[in-house]
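A.B. asks: Task: produce atomic coordinates for the following.
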Amino acid sequence: MATDTISSSGQDMFDEMTERIDTAVMSGKIPEEIKAKHKGFHEWNQEITSKNHQPIVQILIDGKDQNAVDNDGNVLPTLVYMAREKRPQHHHNFKAGAMNALIRVSSVISNSPIIMNVDCDMYSNNNDAVRDALCFFLDEEMGHKIGFVQYPQNYNNLSKNDIYGNSLHVINEVEMGGMDSLGGPLYIGTGCFHRREILCGRKFTKDYQEDWNAGIKDKLQESIDETEEKAKSLAACTYEHGTQWGDEIGVKYGCAVEDVITGLAIHCRGWESVYNNPKKPAFMGVGPTTLAQTILQHKRWSEGNLSIFLSKYNVFLFGHGKTKLRHQMGYHIYGLWAPNSLATLYYVIIPSLALLKGTPLFPEITSPWIAPFVYVFCVKTMYSLYEALSSGDTLKGWWNGQRMWLVKRITSYLFGVLDNLRKLLGLSKMNFVVSPKVSDEDESKRYEQEIMEFGSSDPEYVIIGTITLLNLVCLLGGLSKVMKVGWNNIHLDALFPQLILCGMVVITSIPFYEAMFLRKDKGRIPFPVTLASIGFVMLALLPAIV
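C.D. replies: Below is the predicted model:
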């Protein structure tokens, strides 16, 4: 469960087996001596691929083997390799399908009452995390109510000032902790300890008591071969047909953020969750190191959360009478991420075009009616600054976060809205895109220097380039009018709020202007993207100059 409990020999065994399987899949050939030595290969042939193969379960380390010890002489826990069956004609349900297969296979190997879920790109960083989680489950007063214990998602590769706003500090330190008093935080898919029974659909009852010894004696009587054969049948792609797996049992299917919807179902069955955020992070992982990776990750998150909002699992409907209203509102912070893109697009386009044309959209700066706008702007800015600094961000990190606030809303969240509309219209189906976390040497060097990475002609960059150039042109055009006709004749009082708004967009967009016109490295915005952005800006300016 924790990386420091596995010896170098055990890790080597696992790595060697993984390498053998990957090599076999790529080459389609398995030497006879390897087939004879490793029973997991005896069914493999040249038709086997990563998307078309039978289930494989092999117990690499038997926890009952007293000879399997770590560097300190402690007996190692059971270590199992599992590859669930995959066939082209059967949908495998992405990560949720893998999780459910693991739940079933683990039930015949240990049947432990507690399941820990950690993503493949994360590792244990605090060996007290397991003990702390168990303390919550075993608490005499509240333990019987706890369905899962959630730890925050932390990254170990963030730049000093978090150039892409991936620290999740505000979510980890403020939002998730705030939900802890309302019924508990969301299940975020990693760094989480679940009760097996509850993850498999059990409803809360006041007299609930965990049977910590259930099934253990039976498992002690089985041989390794018997256990492996039984586990293989549970990892078959047809096992779930005609069952409630993926619906009432296990991790739910049909949503890109299967973790959130599964946690919601647990809360609606009456259970609470606990948020534990120790000073030493319990789990650490690898965060995105390029802008494209960040945009993709937030697109998947926002798209999935909006799909929940638009489905039968809408928290206000599905959770009505089952969870507190404030708890439901806490869920909707994330469910309404994507629609925020529409309001953001309005505020970064329409006021700027109106400024260029000399049309005021806000009350005059001397009017008392401007007070609500000034209040919202100032309070929002000061509070976000307070949240960031109190959560561990730097001042520059907060400013980078403001820039990424804009970027994510006009790209990731916008595409989240569009993809949901396509699904509602039947034009596309749900897919699960894994966020890549690997960068080449040049990209890594620019990331360490906190230089934003572009380097491709993605449509997201065209949107960013168009919005930033449009605001620059409108700001320069508005200022030129002021200088040309004078302060009094242009009604500066009425246009001043738009000047401020447009100016804020321009100031936060300085790295984008550099990437379009000044930088020469491979990570700059490609010239075709800049050219396309200029073309869209010219089209957008036509109504303003006519």
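A.B. asks: hey, let's count contacts and neighbours off CA atoms from now on
C.D. replies: OK.
A.B. asks: Roughly how far does the closest residue to Phe94 other than its chain neighbours sit from Ser439?
C.D. replies: The shortest distance from Phe94 to any non-neighbouring residue, by Cα to Cα, 6 or more residues apart in numbering, is to Phe432 (6.5 Å). Distance, Phe432 to Ser439, by Cα to Cα, to the nearest Å: 21 Å.
A.B. asks: Downstream of the host helix or strand of Asn305, the next helix or strand is which one?
C.D. replies: Using DSSP states H and E, Asn305 sits within helix 291-309. Once the chain leaves helix 291-309, the next helix or strand it forms, by DSSP H and E, is helix 315-318.
A.B. asks: Mind listing what's buried along that following helix?
C.D. replies: By neighbour count on 16 or more other Cα atoms under 10 Å, the buried set for helix 315-318 is 315-316, 318.
A.B. asks: Also stretch 510-518?
C.D. replies: 511-513, 515-516.
A.B. asks: Could you list every helix and strand in contact with the helix holding Asn305?
C.D. replies: helix 325-335, helix 412-424 (3 or more Cα pairs under 8 Å, 6 or more residues apart in numbering; DSSP states H and E).
A.B. asks: how about this one, so we can line them up?
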Amino acid sequence: SAIFNLREIDCYDDHERSLLLSQLSFEKTFGISSVFIESTLMENGGIPNSVDPSTLIREAIHVISCGYEEKTEWGKEIGWIYGSVTEDILTGFKMHCRGWRSIYCMPLRPAFKGSAPINLSDRLHQVLRWALGSVEIFLSRHCPLWYGFGARRLRWLQRLAYVNTIVYPFTSLPLVAYCILPAICLLTGKFIIPTLSNLASSLFLGLFLSIIATSAMELRWSGVSIEALWRNEQFWVIGGVSAHLFAVFQGFLKMLAGVDTNFTVTAKAADDTEFGELYMIKWTTVLIPPTTILIVNMVGVVAGFSDALNGGYEAWGPLFGKVFFAFWVIVHLYPFLKGLMGRQNRTPTIVVLWSVLLASVFSLVWVKIDPFVGPVDVAQSCISIDC
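C.D. replies: So this is what the prediction gives:
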């Protein structure tokens, strides 16, 4: 039975005191249930033979109650670890830090099956939840960058894999910049990429070839087709400029300001209306950034061709380089555009309005500011036209 009066320990001898303190330690760790604690001490688990069925049912109801985990180590050091919406990553990381080893198991018959979200809004919200969980781990004390160095049970490649798992949402920040830069080039008439030297070109070419070689090795190892790889690349861009970007800001708001976010877990069971919501677009702010990027790049392409028509033959050469990058962004976001429009143009009006508004404001403000022109250039241009 549980000990409620700690002063009784002073009346016991050393052996009894050590037993009672050991029981207190087990109760603090696993909770106040003598049957459950006894089962954890059994070599192969199971149920103690001395427990009658009525006591077992009573103890089971007590253990599964909501308040059983309070003031115990459940959720902190044992069981599923709390503190992140991706508790599977956090739990696996702590297990590996304690010396557990994983084995790769991929049977011919799938061990688990579930239906993934099939419409755009639900899919992006699922990616947002995963990315937010990674940001939460990054901003917590369980960050793989520094957690578990004292025990030295986590191998360096394992730590590197976990670091990659938690930092990938932050790649959305440079990705958004890279997706907007082609439109900026077309709107301002400036080519942002400078002329590269031979050394810089060689380094860039080597990096590009290494990425291609890595992708080829992954294709060979996993048996994935080139089309599937390209679809995955497209969705990486779509999720990066939408769900991952929101996850970064929501993660910082949650950890610094205590603003919590509620998610609806994806249903894993399919029903009779399995494809009923395939073309359904639900209103969500996650749709605004990629829609805005699409509109800005399309406006930039139109502005670039208009400027080339007015500038004569010499303006067409630099235009193709700028348009290439803009089309590269549009091609990556094309599945998003296709899913956004749907079968019967069911895109929420608020998404289009906000996207058009943001794209228009960004284009007008950028052209007005023109940050690539310095004060000296402005003064010289004014002198040349007698202003």
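A.B. asks: just checking, what packs against the host helix or strand of Val376 of the first structure?
C.D. replies: Per DSSP H and E: Val376 of the first structure is located in helix 371-390. On a contact count with 3+ Cα pairs under 8 Å, 6+ apart, helix 371-390 of the first structure meets helix 169-170, helix 395-410.
A.B. asks: quick one: the next helix or strand after the first one aligns where in the second structure?
C.D. replies: Right, helix 169-170 of the first structure. Using DSSP H and E, the helix or strand that follows helix 169-170 of the first structure in sequence is helix 176-179. Here helix 176-179 of the first structure fails to align to any part of the second structure, judged by TM-score structural alignment.
A.B. asks: Just give the closest residue to the residue nearest to the spatial centre of the first structure, not the sequence neighbours.
C.D. replies: Nearest to the mean C-alpha position of the first structure, by Cα atoms, centre = their mean, lies Trp301 at 5.4 Å. Spatial nearest neighbour of Trp301 of the first structure, chain neighbours left out: Val257 (6.5 Å); criterion: Cα to Cα, 6+ apart.
A.B. asks: What lines up with the one you found in the second structure?
C.D. replies: Aligned partner of Val257 of the first structure by TM-score structural alignment: Thr86.
A.B. asks: who's in contact with its match?
C.D. replies: Shown in contact with Thr86 of the second structure (Cα atoms under 8 Å, 6 or more residues apart in numbering): 129-130, 133-134.
A.B. asks: ok, of these, which one's closest to Leu357 of the second structure?
C.D. replies: Arg129 (27.4 Å; Cα to Cα).
A.B. asks: Count the residues that sit near that closest one.
C.D. replies: 24 (other Cα atoms under 10 Å).
A.B. asks: Kindly provide the distance from it to Phe30 of the second structure.
C.D. replies: From Arg129 of the second structure to Phe30 of the second structure the distance is 30 Å (Cα to Cα).
A.B. asks: do the same with Phe170 of the second structure
C.D. replies: 37 Å.
A.B. asks: Mind checking which of these two has more residues around it?
C.D. replies: The residue with more neighbours, out of Phe170 of the second structure and Phe30, is Phe30; 22 against 18, by other Cα under 10 Å.
A.B. asks: So that one sits against Lys71, correct?
C.D. replies: No: if you go by Cα atoms under 8 Å, Phe30 of the second structure and Lys71 don't touch, sitting 9.7 Å apart.
A.B. asks: At which residues are the strands of the stretch 101-250 of the first structure located?
C.D. replies: Using DSSP state E, counting those that start in this stretch, the strands of the stretch 101-250 of the first structure run over residues 114-117, 122-124, 146-150, 154-155, 192-195.
A.B. asks: Let me know which of those is the nearest to Phe309 of the first structure.
C.D. replies: strand 146-150 (22.3 Å).
A.B. asks: Identify the residue range in the second structure corresponding to that closest one.
C.D. replies: So strand 146-150 of the first structure sits over no part of the second structure, by TM-score structural alignment.
A.B. asks: for the longest helix belonging to the first structure, packing partners?
C.D. replies: Taking DSSP state H as the criterion, the first structure has its longest helix at helix 459-485. Helix 459-485 of the first structure is packed against helix 340-357, helix 395-410, helix 492-508, helix 510-513, helix 527-545, with contacts defined by 3+ Cα pairs under 8 Å, 6+ apart.
A.B. asks: After superposing, tell me the mean distance of the last one to the second structure.
C.D. replies: Translated: helix 527-545 of the first structure. Compared with the second structure after fitting, helix 527-545 of the first structure has a mean deviation of 1.9 Å; criterion: mean Cα distance after the TM-score superposition for the first structure.
A.B. asks: List the buried residues of that helix.
C.D. replies: For helix 527-545 of the first structure, by 16+ other Cα under 10 Å, it's 529-530, 532-534, 536-537, 541, 544.
A.B. asks: do the first one as well
C.D. replies: By neighbour count, and taking 16+ other Cα under 10 Å as the criterion, the buried residues in helix 340-357 of the first structure are 341, 344-345, 348-349, 351-357.
A.B. asks: Could you check which residue of the first structure pairs with Gly99 of the second structure?
C.D. replies: Aligned partner of Gly99 of the second structure by TM-score structural alignment: Gly270.
A.B. asks: Just say which of the helices and strands packed on helix 291-309 of the first structure is most tucked in.
C.D. replies: helix 412-424 (a mean of 20; mean count of other Cα atoms under 10 Å).
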